[in-house]
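Enquirer: Only the shape, not the letters, is given here:
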């Protein structure tokens, strides 16, 4: 028995592969294009592990997909592969359409052909699990109920629109062709191996480097925060027992404004790695112009996943964020290695011209 993971060198995908092989001996075929956020160093502890077979490639490469499926005969596909940063989608939406829409389409086509070739019992056992985001649902007002699985799709960025399109394709392949699919829509993840363009790792990295901590607008944009290892356990549970064709929202029950997150990170760094000059890290906070179309609030109602499959997050935000900050303090080499010229150029491009 084997599973195929796409995007398994990225933040969530790498954490999933590591957790999977820490708990089971079932081999993983790991397909990743290794774009800027895909990093084999995330998987360094698996070097020499015969259960992990890494293949560099694109989910839009139909011939490669066909070869991998025929050769390895996986019982399940888990699709983590995606362009996932809203700011990058604003600056360059085409890559998001190519990967998240065209790539998902070609993956589905390859998987459909493979699935149809299987014997009846193998077809019944097969699963295609598509990992998506709460951003497809749009933005909530302060007092609106949290996103449920039946919430209307109202994506507001090129990123979320491309993920919404991929979700619709997955649904269509189930209803039209009978492909046994599962979809998860998660809230904001945080934890080890998070590429430092996103809020929490950016704040940690900039704080330690003595740089400004840029907060968009008034910093009151609310997100539900989910520790990445809790997300991985939810995906394993959905793969194991989820009902075919169903959607499951995965959240951490941690709604917090961005500004509160930044202050929490600063306080933990004050405790764990105080500044040499004795000043507090929150003196580095700088308010900058908000990004276009910034959604005000996301909130996930994860009761279906708890009710039907018995899953709940193991980490509170307090425990998860402490583990995250400590991981970055303990892994400064990893941070240094990914801060390439391309990363620096991106940071400069995104924050240039944003008035304080």
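Expert: Happy to help now that I have it. All values reported here derive from a predicted model rather than from experimental measurement.
Enquirer: CA only for contacts and neighbour counts going forward, please
Expert: Will do.
Enquirer: which residues are in contact with the host helix or strand of residue 269?
Expert: According to DSSP states H and E, residue 269 maps onto helix 258-272. Contact with helix 258-272 is made by 200, 203-204, 207, 215, 218-223, 280-282, 321-322, 325-326, as judged by C-alpha atoms under 8 Å, 6 or more residues apart in numbering.
Enquirer: Equivalent analysis for stretch 315-328, please.
Expert: 190-192, 201, 204, 225-227, 230, 252, 254, 265, 268-269, 272, 335.
Enquirer: swap the cut-off to 6 Å and go again
Expert: Residues outside stretch 315-328 that contact it (C-alpha atoms under 6 Å, 6 or more residues apart in numbering) are 191, 192, 227.
Enquirer: The helix holding residue 269: which residues count as buried?
Expert: 258, 259, 261, 262, 264, 265, 266, 267, 268, 269, 270 (16 or more other C-alpha atoms under 10 Å).
Enquirer: Alongside the first one, take a look at this:
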């Protein structure tokens, strides 16, 4: 049995689906079901006894303690987080509460549980904390990619809150002996991605005939990682990662935002052309850049590849085609998640 937190969100739900597709070990899935948590992501597991869903917050020590005592998981994988930079700029407090205070309380619950285990079970237990490359700050065009040894230099309330959570996880290993692992991933994309981030937002807006908003000059560079590759990396780190270590997870796919959006438009032109015959590129609109926008992220995945033998299965070209096709095939899912609250957010952010 494993306990997954944040397992109804984008990456968490993909992990739960992939986990149960690859083995029969049951999953207890704890998610607060905030705006980005969506049980319809897990609809295919309805009636599957291997998936036990519990609505709740990682900061609820009583609930987490009860779950740990009842199900006795051999591992906790922590995806639970507020994760959108733009939202953190408008309202940082939620990020402090979930990403810092929530992680602290989760670690406290895990510490109490772990201390009560037999010595053999203590040796087998793992706490895997899922984090982001944004904790490292921003790179110049010719700088080498982020390695696990890079200094933390977060530049947004979101990345600062994730950096703090990483430090807490490290401290609980060195102070209390909790057997932890940390992964820092690059920008994920793929199925079930809430349409506030660049790729799903632009697909959604393109099909709706709306502008495709690009911050600044669109030349901000990110490394892009197909979400199912991220899931396979987490499984590998959980299986064989060295305790107390950090592993960067990326796709070796550095792309400027404008290049990503042009690729999306090209695929949509091919797979679902506009009725008027024009390219979706005509909908691209440049908007005012956001405050503190990091210019470039790049992830060096050498450690994960050499030490644990992991490599991404998808190139950006294969992964983005699968992603666009998924959104075209699942417009009902998109319609369900793009509520009035979502539309109000877009108007506020891209006014």
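Expert: Great, that's in hand. Model, not experiment: these values are computed from the prediction.
Enquirer: Return the residues in contact with the equivalent of residue 226 of the second structure over in the first structure.
Expert: Here residue 226 of the second structure is matched to residue 227 in the first structure, going by TM-score structural alignment. Applying C-alpha under 6 Å, 6+ apart to residue 227 of the first structure gives the contacts 189, 190, 191, 320.
Enquirer: Need the max-distance pair from these.
Expert: Greatest spacing in the contacts of residue 227 of the first structure, by C-alpha to C-alpha: 189 and 320 (10.5 Å).
Enquirer: Out of the contacts of stretch 315-328 of the first structure, which is nearest to residue 174 of the first structure?
Expert: residue 227 (29.7 Å).
Enquirer: Next, find the distance separating residue 187 of the second structure from residue 277 of the second structure.
Expert: 32 Å (C-alpha to C-alpha, to the nearest Å).
Enquirer: Looking at those two, which has the bigger crowd around it?
Expert: The residue with more neighbours, out of residue 187 of the second structure and residue 277, is residue 187; 22 against 8, by other C-alpha atoms under 10 Å.
Enquirer: In TSV: the contacts of stretch 315-328 of the first structure, plus distance to residue 106 of the first structure and secondary structure.
Expert: TSV is the format used below for the contacts of stretch 315-328 of the first structure (distance: C-alpha to C-alpha, whole Å; DSSP: H, G, I helix; E, B strand; the rest coil):
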residue	distance to residue 106 of the first structure	secondary structure
191	30	coil
192	30	coil
227	30	strand
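Enquirer: now the strands: where do they sit in the second structure?
Expert: Per DSSP state E, the second structure carries strands over the ranges 2-5, 27-31, 51-55, 75-78, 126-132, 180-185, 187-189, 212-215, 221-226, 246-249, 254-256, 284-287.
Enquirer: which residues sit against the fourth one?
Expert: Looking back up the chat, that one is strand 75-78 of the second structure. With C-alpha under 6 Å, 6+ apart as the criterion, strand 75-78 of the second structure contacts 2, 3, 4, 5, 125, 126, 127, 128, 129, 130.
Enquirer: Now for the last one, how many residues are close by?
Expert: Neighbours of residue 130 of the second structure under the rule other C-alpha under 10 Å: 23.
Enquirer: From residue 230 of the second structure, how far out is it?
Expert: 10 Å.
Enquirer: same deal with the fourth one?
Expert: Counting by C-alpha to C-alpha, the gap from residue 5 of the second structure to residue 230 of the second structure is 16 Å.
Enquirer: now do the fifth one
Expert: The gap separating residue 125 of the second structure from residue 230 of the second structure is 21 Å, by C-alpha to C-alpha.
Enquirer: if you count what's nearby, which of those two comes out ahead?
Expert: Between residue 125 of the second structure and residue 230, counted using other C-alpha under 10 Å, the more crowded position is residue 230 (26 against 19).
Enquirer: what's the distance between that one and residue 21 of the second structure?
Expert: 15 Å.
Enquirer: what's the answer for residue 155 of the second structure, then?
Expert: Residue 155 of the second structure is 37 Å from residue 21 of the second structure, by C-alpha to C-alpha.
Enquirer: higher neighbour count, those two?
Expert: residue 155 (18 against 9).
Enquirer: For the lengthiest helix in the second structure, give me the average deviation versus the first structure.
Expert: Ordering each helix of the second structure by length in residues (DSSP state H) puts helix 157-176 first. Mean deviation of helix 157-176 of the second structure relative to the first structure after superposition (mean C-alpha distance after the TM-score superposition for the first structure): 0.1 Å.
Enquirer: Please spell out which residues along that helix are buried.
Expert: Going by 16+ other C-alpha under 10 Å, helix 157-176 of the second structure has these buried residues: 157-166, 168-170, 172-173.
Enquirer: quick one: which two of those are the most distant?
Expert: Most distant of the buried residues of helix 157-176 of the second structure, by C-alpha to C-alpha, are 157 and 173, 24.8 Å apart.
Enquirer: what residue of the second structure is the furthest out?
Expert: residue 276 (36.3 Å; C-alpha atoms, centre = their mean).
Enquirer: Please pull up the equivalent of that one in the first structure.
Expert: So residue 276 of the second structure corresponds to residue 277, using TM-score structural alignment.
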